[in-house]
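**Q** Pasting the sequence and the predicted coordinates here, then a few questions.
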Amino acid sequence: MNTTKWFAKDFIIQNTLSAIKDAISNAGGNEVFLIGKPDENYMIADIEVYAMGNKNAVPAILREVKHGEVIIHNHPNGNLTPSEEDIEVASEMGSLGAGFYIINNEVEYLYPVVKIAKEHPYEKLDCVMLSNLLRPGGILSVTIPGYEYRESQVDMLTSVSDAFNNDTVATIEAGTGTGKSLAYLLPAIFWTVKNKERVVISTNTINLQEQLMYKDIPTLKIENIPNFKSVLVKGRNNYICLRKAQNLQFEGDMLIEEREKKQLIHILSWAEKTRDGSKADLNLLVNDNVWEMVQSEADQCTRLKCNFYNKCFFYSARRNASSADILVINHHLLMADLVLRKETRGYDSTAILPPFKRIIIDEAHNLESVATSNIGLSFSRMRILKPLGKLVNQKDNKKGLLPFLKNKIKDVDFQCNKDITVDITEGIYPQLLDMRIEIYACVTNTFSDIFESVNSYINNKFLENGTELKLRITDELLSTPLWSDSIEKKIRHLCTEIHNFVILLNKLIAAIERLDKESRDILSSLFIDITSCKTRLNTAKNDLFSFIRSEENLCRWIELRSYNDNFFIKFCNAPIDISNALKAYLFDNYRTIILTSATLTIDNTFTFYQKNTGLHLLPEKRITELILSSPFDYKSQSMICIPTDISDPDDSYYKKDLVENLSKLIAITDGRSLVLFTSYRLLNDIFDMLKPYFTGQGYTCLKQGEDNRHNLLETFKNDKTSILFATDSFWEGIDVKGDALECVIITRLPFKVPNEPIIEARTEAIEMKGGNSFYDYSLPVAVLKLKQGFGRLIRSKEDRGVVFIFDRRIATKSYGKVFIKSLPKAKCIKKNTEHVFKELENFFKRR
């Protein structure tokens, strides 16, 4: 029975009707996939043809469809009843705000499976009403035990609400204790419910994600706050792929090594009973290589064609996310989504995340570094060896996808396939095995030779086990034989070898595609995985080749590392200036963006942060600024100690001074200290010198790297005699309330290593433009890092403690004032060691 028909002219303007007829005629009356653009009256006023098919099907190019547009698709037989595939696509795209129309070839009749999503006027937030929720007597003060009213929290809520109402970018520095999570959650919740528009909240650390999901958001599931749905979104690789799991369950002997079987058996057993299929639900610490065998991956997914689509954990999670009001994600997932949207121009459709227009970026001081790493490139030999190893196991050439394929070919060796199967088993397969051996050797030799050449070029400084060296690709280096003969020439040769191997894999794939349908179905899973390996090798080749191409605004370098007689080499690049990219990827495409952190300003201005992230490129009227001081009384709760008579950090006596003074300091604080370093080398040296002494005094010495971050922090919180020695990531994201942490020790000011390639390139770029790289870049970066380190100390109104800085430059150099002025207004003691320690003893006597 035919579906009820509407007249197409009631949905599409006359000129566009003619254009659609021409498109169908040009396709020989076959199915056509078009995207319609509506006018202000929601009539289709323009169309684009994206695909042509046959009488029964057409490719659906969904990534090109934007919110408010319409997929138009013809049924040549005149029956406008939607097929199951039509319903599936219409359901998915309808939830994203896209329409779906079916027409006949004459474009006379139309069936609107999903109508156009019409724009609705936004309902603005009531700032007074929202503020009252936070004030004394408000619903939160009644329902949250120990609730404290903070005026700065209300100020932040108002700023966030204004950004939602006025489509602006709000930069908000909110000092520790402001309660910024609730200040942005309340406006986000009311906005998403009132306007049916999703809000994304991005954080840098797992700690903050967990705080939002398991503490702050549940707190707001109360009366007078509208009901809303929040979802923690994880990257695709966190989920198990049921297709892969089934393949390994039945055919694992052909694909995996013996030593990996035990873990794999546990994972497969878990897969049958897990609730969400994510790695976090797995009660076993598995080897990365083993998990990779079963993880969900975009290039190995057939979506609707997969037998497990309806049970798929990843798509179940994504469907759950697409129906959520609030999405909680991390910065890396956000940047990956933005990069994909930029490449596909898909800001109104699903990329990694469902579409959104409002973003809250907490811990926003990390935005520049995360963007740099996501837009940049890091390439090791494993990018090539992993797909090669999947095709044929290096240790056992009877295992892998290609040997499995050869064995599986017996199941499809029908008469109709005879010529093809012979071509595969006797022609293509042996060639692939031989070429794979050659390419494996080529990869190993290329990376090894470049390692030796670079190491020799830098005068064989690469001697210590575990040492890492980085060589930046400069104009001077490009003119040397090292580049032309040892690097560029060898990489070009390797790229050619990979290219030839990919051509042969394409030949294999084409042969499989020529098999009859029943045979293709039998080999479908293998076909997907072989095609994925081919795609990854081709992408690896393109990325490797891009490394030897010079590009403006790109810093390139080579990293060398040696460990237990093994060498490691990586080719890397990163944008020198990320500001234009962030403007194009982020700021130009979203209505409301909240950027918040406790550390965004230098000397009470956002100038440095704005310049680094591209905010300075936006119209002034689009940006709002707010600086909120912490509600803590730093003058009575804390003290900054700076001994001025110790050696400078670069002095040969500095290490001796540090050891001697740390011994005295820990005796006064009775443990309870976080010692922050700027390098692993100094951390290890000081730790090795002091651990025997401190252990003998009854203190527990903890060192970053000896256990995972979570376990170290739990031990530190629970053992009040402990001292935690750490670097880099421990400068931020640590929340230790109470007397477990009463002293944060800064061993030296956190200036970036000046010869780090990307830092060197950025400072050179500043100097070339007439700027001062120290004051314009190195100093501001160090100030923000010191502010983060300082922020580990006072986490509540009951906390007390000191920040001890063993770097007298903060007191003796003119730039030291910038550090001091950017820190909270605590009492600051800048005297000789004897005086500082007396003040310290007096402070702790008042516990």
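**A** Sure thing, it's come through. Numbers count the residues shown, from 1 in each chain.

**Q** For the rest of this, base every contact and every neighbour count on C-alpha atoms.
**A** Noted.

**Q** Quick check: buried residues in stretch 719-735?
**A** Residues of stretch 719-735 classed as buried under the neighbour-count rule (16 or more other CA atoms under 10 Å) are 720-727, 730-735.

**Q** try this one next to it:
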Amino acid sequence: MLPDAPALVAEQGRAALLTPDGEFLWLSGAELLGRDETPPMLVHAPATARRLGLSSIPGAHDLLELFAFCRPAQPCAPTPRGLAMALGIEPPKDIEALAALLPELATAMLRELARRRAEPINRDAASLAARMAEAADWPWAASVLAALGQDDVSPATHGLKPWRRLVDWEDTAPPPPAASFGVEPREARQRLAEMLGEGAEQRPQQADYASAAAAAFAPREAPGAPRMVLAEAGTGTGKTLGYIAPASLWAERNGAPVWISTFTRNLQRQIDQELVRLYPDPDERRRKVAIRKGRENYLCLLNLEEAVGSAGLGGQTVPLALVARWVLATRDGDLMGGDFPGWLGELFGQQAVSSLADRRGECIHSACPHYKTCFVEHSIRRARGATIVIANHALVMVQAAFGGGENGRPLRLVFDEGHHLFDAADSAFSAALTGGETAELRRWLLGAEGGRSRARGLRRRLEDIMGGKPDIMTPLEAALQAARALPPGGWYARLGEAEGDNPAEGFLRTVRLQVLARTADADAGYASECDLHPVQPELPPAAELFERALARLEAPLKTLRDRLTAMLEDEGEELDAGARIRMEAACRSLERRALAPLAAWGAMLRRVQESTPEPGRRPDFVDWLTLERRDGRDIDAGMHRHYLDPTIPFATTVAAAAHGLLVTSATLRDEGGDSEDAEAAWRGAEARTGASHLPLPALRAAMASPFDYAASTRAFVVSDIRQGDVGQLAGAMRALFLASGGGALGLFTAIRRLRETHARIAPALEAAGIPLYAQHVDAMDNASLVDVFRAEEDACLLGTDAMRDGVDVPGRSLRLLVFDRVPWPRPTILHRERRTHLSEGRAKDYDDAIARHRLRQAFGRLIRRADDKGVFVILDPRTPTRLLAGLPAGVEVRRLPLVEVVRSVGEFLQRPAG
């Protein structure tokens, strides 16, 4: 069944090739392309090509494509070793042995497909594979058809239309109001013990944590005064099961779900996996656990249908066919962080996947032919009847801001990764009046204006509702006419022009001129920003003109919303369910996509026209101007507004509406500052989580980590590296990574240094048998990179901030963590204002707290289990000692020359455990 193709595994600059005749060859990229033979069998063609310095490897037999066809919706790290592990085969460490293993991996997948050929998911598999061969000459088609025993099947499109085989959702009666029974600490402990089972490892801290968390589920005694618990749980405490215990009890007892909110997709997935302890039966877990994300995360079946219809016999047939296979196997249709293989976008281009989600608010709800099978609608209805809903901070905050969204306001909330609440609220409650945002609103209102686009526009989305009614048509037409004041296509190319009639473009041009005038690095080719006040003379008149234009747009949109709402009230009994749902959805969309931003933009433009504020006065908002540039070209400009303290809208909009909240993290408090006052550390945690803005004081709880950090870790500051010398930095990373034998994560504060370091150290590491992967270099998204790093025990990974938080890599796969320099906060205008007004007169301490927290978070990645060992290194001799005081108790940080640190790393990590 296998193609007569050589097997290829690449490292940096060269590849091991096993020919069908059994001959091993070492080839460069150029030598590989020069061979006249069947394209090779490999894993992840784009990543393989990059390692060989090639743009592509035409016609490659990529085993990941075969895996996606044979095992849809199943996880796999996209490397030869990761693929072997996914198939239950022990991968060899030797690269030649890996090349020899590739045909075995292909055989294993094809044999499994042959065994499962009669299963329902494979009903249309053969005709789909034939279609993939006809449309795009898919190299695995013949092997797949042979495995399915249907070599002579005719190509067909049935398999490209998986929506025909999906199950409809069904509505249920509205849930009754929740009861208000609390959870006693002893009951939380008992539920925890039941989940852990007999003979489980005793963790007193975990039981104490469950007891403390139970207080967040006590009955509320006054409106706007939720029961709030701040619980810091050191790594290894077992906080996930610790809060699931009282949360599940409360939900079962009171008939309403508890929402667990996280900051990262990784933690959403981990919590879902932990719930196997509570609901071991998969069917029960599917009924009682729902994962909720924003609509833009899910596959849109209408987008898939339109993509299939336009693919014809083109190259997009293969990725669409693999997506269609996934649709039949997926749990919930989540394209981002669910069971969708993120590397499919890397193989075929991210647009092939991202265009299948509704990222532009074009959903037509019940007017959609796939409404009854829609993944988003399924998830909304599962959440209504669930016991536990796993969401994310952004969704919880946005839904709260708009009255609760489709699932209403949750009564009980658990915010895991609670140290991110400040940043999540900062993002959720901010506003951006930029060319990109205003042009997107124009597109949402007017739809496609020439060119090839599927953008529908507001008229088409409402045409089934309007029915030609003048009271709807009149404000709609007025709004669409007023929308032409927003930037039309190609606006960014006109930013530098002197004149123009469009009021939005006129405002953006004056913003650009002020930024250029006020910033020292305005012609550096990158993003620049400047303060709003004092304003240039041309800016207020341009803002006034633009404000009037937005008001002319806002007024008819408000009228349209109000009249649709009135129709719902007056004609509700006469409307069928579909029409009513479309009207409700239209009203929500108008509010979220148009009226809310228009109100914020109007307030911002009025601020431009006001007098300059008194220097030093504490503002409610921070306003500033930006100019975005790429390769010396202007790509966007505009005005930004953030709350000075975003926990205020969080407290008033999200927290005050709930009956109880648990905010938890391993790093809630800033421990180790100049002040050793524990009360001050708690006050800081309350300020960062919004607790200080609520009427009832939060209950505080802290559980220390059970890990022996003094024995299991070492920490160093390298004392002899010259800052700014990338050569020395790269040399230090190379030496440390070699000393640890891999398993190292290098964290950078600048992408440029990351890329330069990667280019310098990759060949030496690869020569030593240590694969090196890097964010912003490899053709993989962050989730795939972490999966690879976790699966390949001796690999190394370079990354930035996104790799510091929420990465769970237990065991030897992460045994060394290296910072290139102290992760100070970026010196932006927003940070300056918060440093001035939120630091209580101690601006230096404000910066220190941020850097100390980042170091502490990163250190927490090293030790995830009791038997882990790890080394923490900072390659910055200027690291202040006060920043290191936040590391776990017992960790001694030593300042040593590089040669001694390298020797210590090797000795400690190679020493047998215990």
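**A** Received the coordinates, thanks. Just so it is clear, the model here is predicted, and its values are computed rather than measured.

**Q** care to give me the TM-score?
**A** The TM-score (TM-score structural alignment, normalised by the length of structure 1) is 0.68; 682 aligned residues with a CA RMSD of 5.0 Å.

**Q** about what we covered before: show only the entries of the buried residues of stretch 719-735 of structure 1 found in strands.
**A** 722, 723, 724, 725, 726, 727 (DSSP state E).

**Q** Translate the second one into the numbering of structure 2.
**A** Aligning on TM-score structural alignment places residue 723 of structure 1 opposite residue 796 in structure 2.

**Q** so what's the counterpart of residue 718 of structure 2 in structure 1 up against?
**A** Residue 718 of structure 2 maps onto residue 643 of structure 1 when the alignment is built from TM-score structural alignment. The contact partners of residue 643 of structure 1, by CA atoms under 8 Å, 6 or more residues apart in numbering, come to 805, 806, 807, 808, 829, 830, 831, 832, 833, 836.

**Q** Counterpart of the fifth one over in structure 2?
**A** Going back to what we said before, that points to residue 829 of structure 1. In structure 2, residue 829 of structure 1 lines up with residue 894, judged by TM-score structural alignment.

**Q** what sits against that match?
**A** Residues near residue 894 of structure 2 by CA under 8 Å, 6+ apart: 715, 716, 717.

**Q** I'd like to know how many residues surround the last one.
**A** In other words, residue 717 of structure 2. Number of residues near residue 717 of structure 2 (other CA atoms under 10 Å) recorded here: 25.

**Q** Also the first one?
**A** Residues within reach of residue 715 of structure 2, counting by other CA under 10 Å, total 24.

**Q** Tell me the secondary structure of it, please.
**A** Secondary structure state of residue 715 of structure 2, per DSSP: H, G, I helix; E, B strand; the rest coil, is strand.

**Q** how about the strands of the stretch 451-600 of structure 2, start to end?
**A** 528-531 (DSSP state E, counting those that start in this stretch).

**Q** ranges for the helices of it?
**A** 457-466, 470-482, 503-518, 539-571, 577-589, 596-608 (DSSP state H, counting those that start in this stretch).

**Q** Kindly compare burial across those and name the winner.
**A** helix 503-518 (a mean of 23; mean count of other CA atoms under 10 Å).

**Q** Counting by contacts, list what that one packs against.
**A** Counting contacts by 3 or more CA pairs under 8 Å, 6 or more residues apart in numbering; DSSP states H and E, helix 503-518 of structure 2 is packed against helix 435-446, strand 528-531, helix 539-571, strand 621-630, strand 633-643.

**Q** Residue 235 of structure 1 reaches residue 335, doesn't it?
**A** No - proximity of residue 235 of structure 1 to residue 335 does not meet the contact threshold set by CA atoms under 8 Å, at 11.7 Å.

**Q** more crowded one of the two?
**A** residue 335 (22 against 18).

**Q** Residue in structure 2 paired with the more buried one?
**A** Using TM-score structural alignment, the partner of residue 335 of structure 1 in structure 2 is residue 397.

**Q** That match belongs to a strand?
**A** No - going by three-state DSSP, the assignment for residue 397 of structure 2 is helix, not a strand.

**Q** hmm, back to that, make CSV from the buried residues of stretch 719-735 of structure 1 and add distance to residue 313 of structure 1 to it.
**A** Formatted as CSV, those follow (distance: CA to CA, whole Å):
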residue, distance to residue 313 of structure 1
720, 42
721, 45
722, 42
723, 42
724, 39
725, 40
726, 37
727, 37
730, 33
731, 36
732, 33
733, 30
734, 32
735, 33
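
**Q** Which parts of the stretch 1-150 of structure 1 are helices?
**A** 14-26, 84-94, 127-134, 139-143.
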